[in-house]
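S.K.: I need the structure of the sequence given here:
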Amino acid sequence: MAQTVLVVTGASGFVGSHVVKELLERGYNVVAVARGSKADHIQNSCDKYEGRLRVLKVTDLAKDDLSEGLQGASAVIHVATPIPGKASLDALIPDTKESCMNIIRQAEKAGVKSIVITGTLGSVINFLAPQEGLSNSTYNPMTEEEALASGNSVFVYGVAKKYAELAVWEWATAHPHFEVTIIYPPLIFGPYAPEFFPVSPQNHSSNQYLYGLLEPEGKISWSTFYVDVRDLAKAHVNALNSPPTADVGRKRVIIGSPYPVDGKRAIEILAENRPQWKSRLNKREPPKEISPTNMSLGKFSGDFARVEEVLGIKETEFVTFEQTILDMMDQYIVLEDEWKKQGLDVSVNVKFGGLATSELIGRVR
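M.R.: Here you go, the predicted model:
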């Protein structure tokens, strides 16, 4: 019998939709958790999967009863989180923590044995001194009081995720039979999974930072590191069968592509492979800013041995930057045509050039 995996919220988001797709393609039964109309969007695809996909509609993960979805589940993949703008800064830290803890307590009570959580680099990196670097063992040293006093929503988001994680690890120490894996992605790019993610001109997710490549005077990315959304989904699903904590230690894993985001090279790739788009390719010089340690020159120089050990992906197996760019842009052109037929404004207006690297790091889902 196929395993049943509960994907907790985010099932209708950029990352969660790919996790759902990856699970279904591997033969898992999936309970996709989402809110409101997003849950309805996923529901439209259920018949296609002949009983292997169910939808659980929720309103508040910090309070909701998830027992209906958890019944018979062998694992939980927890993708979503409260984000600035949809939750007040004062509420963000307690809400993020309680969302995680409500899920993990109910999961364990229902007999679930493991959880995979999507983290953020904001809980790992030192925003105020990024040159100190980051690793699978570091934490953002900023306190709750410092984050709130800053008034910076990205700082608060990173600290909220950190304290939620610390609460999860404290709980896990007291429940050693329960496996926990936390994955930390940087910026995320790649094609969409539209049957689960309701992509629209107002809902591009982090891909919006590369769509400026198709606007002659659009804003485009500087060099930074990223991960293809398909590799990230694969990592989440692989983590369901990762080695036990007793063998490999606490499973905190930063993941990133071995290929850099390079705005200039991206334009060259599109010019070489899609000459019909020549007139709309960006003509601006990409910014020269560089990122913190382990992001310098735009290349992830993290621990690929650890990525392979816990998440089962070799450095040579990541989707190439060229494939990421071509796949997402090919899909965007198709979507753009559909949106135009609906009379929608397809222009992508992104305030990108003024964002600091630390601000970008928090915007991963």
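
S.K.: For the rest of this, base every contact and every neighbour count on C-alpha atoms.
M.R.: Noted.

S.K.: residues in contact with the helix or strand that residue 232 is a member of?
M.R.: Using DSSP states H and E, residue 232 sits in helix 229-238. Identification of contacts with helix 229-238 by Cα atoms under 8 Å, 6 or more residues apart in numbering yields 14-16, 18-19, 22-23, 77, 116, 183, 185, 188-191, 255, 311-313, 318-319.

S.K.: burial count for residue 93?
M.R.: The criterion is other Cα atoms under 10 Å. On that basis, residue 93 has 25 neighbouring residues.

S.K.: Pull out the buried positions in the helix holding residue 232.
M.R.: Under the neighbour-count criterion of 16 or more other Cα atoms under 10 Å, helix 229-238 has 229, 230, 231, 232, 233, 234, 235, 236, 237, 238 buried.

S.K.: Stretch 85-99 now?
M.R.: Those would be 89, 92, 93, 94, 95, 96, 97, 98, 99, for stretch 85-99 by 16+ other Cα under 10 Å.

S.K.: One more, please, to line up against the first structure:
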Amino acid sequence: MTGGPLVLVTGAAGYVGSHLVNQLLTQGYPVRAAVRTPARADEVRRTVAAGGLDATHVEFAYADLGSDEGWADAVAGTRYVMHVASPFPADNPRDENEVIAPARDGALRVLRQARDAGCDRVVMTSSFAAVGYSPRPNHEWTEEDWTDPADDNTAYIRSKAIAERAAWDFATDAGLELSTVVPVGIFGPTLGTHLSTSVQIVQAMLTGESQRLPAQYFGVVDVRDVADAHVRAMTADAAAGERFLTVADGPAMTFGELAGMLGVTAPDDGRDLGERPRISNAKAKRLLGWHPRPVEETVRDTARSLNDLGLV
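M.R.: Down below sits the predicted model:
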């Protein structure tokens, strides 16, 4: 290791978090991984080893987004905070605050500790859910756009907009440097057997277990490119106070088209979806020097990782 500044990664055992930890280690940054339990720490050790890296260069802090306990210790001594963790419900809950409150309050909890610890910058993972779920016909989506929390969307979609807005309000008032990375649908190789929702979709297509597919368009971005955007946003002077949409080049796609790239047939409901959304990645390219992989490579590598892990 090069003895670089210590970086805290929340959600380090997750899909994006695991790739981010490995990229930071590869670039010589010591990492402190914030996880909920020792079992999740073991998952991080396994995903670090899966990347051919030395897990002894990762230290662990135990903290939960729903509690103040542990966060001061997690942030102490770090220069940068990567706030990746966020709740993702399996179903839309009866009480939307079961999703909205943890996302908003968890982000503010981490930001507050980063401010108090004198961290140089926080990079927070948001979502296209915070950008593109309020209707705007014939529009190219950019970082200037926001989903209106008052619109009729799921609690998860509303939570992403509310949490990111709250983070920006706090950072502005606190004088804290913040950048947000705003990915579309994240695909790409998984480092462990605990699969993200998107990778589970690919797995179901490959095993023939997928039911009729929802009729919708979605952007695609590679998990490795999302992690790369976080690392670039961490240190680039131009990234301070900026949002960055991360999406691969090319048009949004459908689940049927995703299945076609995998060489499988999966039924959809056949509805005419109308105009394909256009999502700009120009800002990340311009300010971060970020360049995404082709969608075909991402989809291929997602399938290959599942096969290598014996999951298809």
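
S.K.: Just the closest of the buried residues of helix 229-238 of the first structure to residue 167 of the first structure, please.
M.R.: residue 236 (20.7 Å; Cα to Cα).

S.K.: Next, the mean deviation of the helix holding residue 232 of the first structure compared to the second structure.
M.R.: Its matched residues in the second structure lie on average 0.5 Å from helix 229-238 of the first structure after superposition (mean Cα distance after the TM-score superposition for the first structure).

S.K.: And residue 233 of the first structure? What does it align with in the second structure?
M.R.: Aligned by TM-score structural alignment, residue 233 of the first structure pairs with residue 227 of the second structure.

S.K.: how close does the counterpart of residue 99 of the first structure in the second structure get to residue 119 of the second structure?
M.R.: Matched by TM-score structural alignment, residue 99 of the first structure corresponds to residue 106 in the second structure. Distance of residue 106 of the second structure to residue 119 of the second structure, computed by Cα to Cα, to the nearest Å: 17 Å.

S.K.: all strands for the first structure, in order.
M.R.: 4-8, 29-35, 53-58, 75-78, 114-118, 179-184, 187-189, 226-228, 251-254 (DSSP state E).

S.K.: Just put these in CSV and tack on distance to residue 131 of the first structure and mean neighbour count.
M.R.: Output for the strands of the first structure, formatted as CSV (distance: least, Cα to Cα, whole Å; neighbours: other Cα atoms under 10 Å):
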stretch, distance to residue 131 of the first structure, mean neighbour count
strand 4-8, 34, 28
strand 29-35, 38, 25
strand 53-58, 41, 21
strand 75-78, 30, 25
strand 114-118, 24, 23
strand 179-184, 18, 22
strand 187-189, 19, 25
strand 226-228, 18, 25
strand 251-254, 17, 23
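
S.K.: now what about stretch 31-50 of the second structure, what contacts it?
M.R.: Contacts for stretch 31-50 of the second structure (Cα under 8 Å, 6+ apart): 6-13, 18, 21-22, 24-25, 54-55, 57-64, 74, 191-192.

S.K.: can you give me the offset of that stretch from its chain's centre?
M.R.: 17 Å (Cα atoms, centre = their mean, to the nearest Å).

S.K.: Only the buried residues of it, if you could.
M.R.: 31-36, 40-41, 43-48.

S.K.: ok, which pair from those residues is furthest apart?
M.R.: Greatest spatial distance in the buried residues of stretch 31-50 of the second structure: 36 and 48, 17.5 Å, computed using Cα to Cα.

S.K.: Show me where the stretch 101-250 of the first structure has its helices.
M.R.: With DSSP state H, counting those that start in this stretch as the criterion, the stretch 101-250 of the first structure has helices at 144-150, 153-174, 229-238, 245-248.

S.K.: quick one, which of the ones you listed is nearest to residue 137 of the first structure?
M.R.: helix 153-174 (12.4 Å).

S.K.: show me the residues around residue 78 of the second structure that make contact.
M.R.: Going by Cα under 8 Å, 6+ apart, residue 78 of the second structure touches 5, 6, 7, 8, 117, 119.

S.K.: now swap in residue 126 of the first structure and tell me
M.R.: When the contact criterion is Cα under 8 Å, 6+ apart, the partners of residue 126 of the first structure are 132, 133, 134, 139, 140, 141, 142.

S.K.: top of those by neighbour count?
M.R.: residue 140 (22 neighbours).

S.K.: how close does that residue sit to residue 227 of the first structure?
M.R.: 21 Å.

S.K.: And residue 170 of the first structure, by the same measure?
M.R.: From residue 170 of the first structure to residue 227 of the first structure the distance is 29 Å (Cα to Cα).
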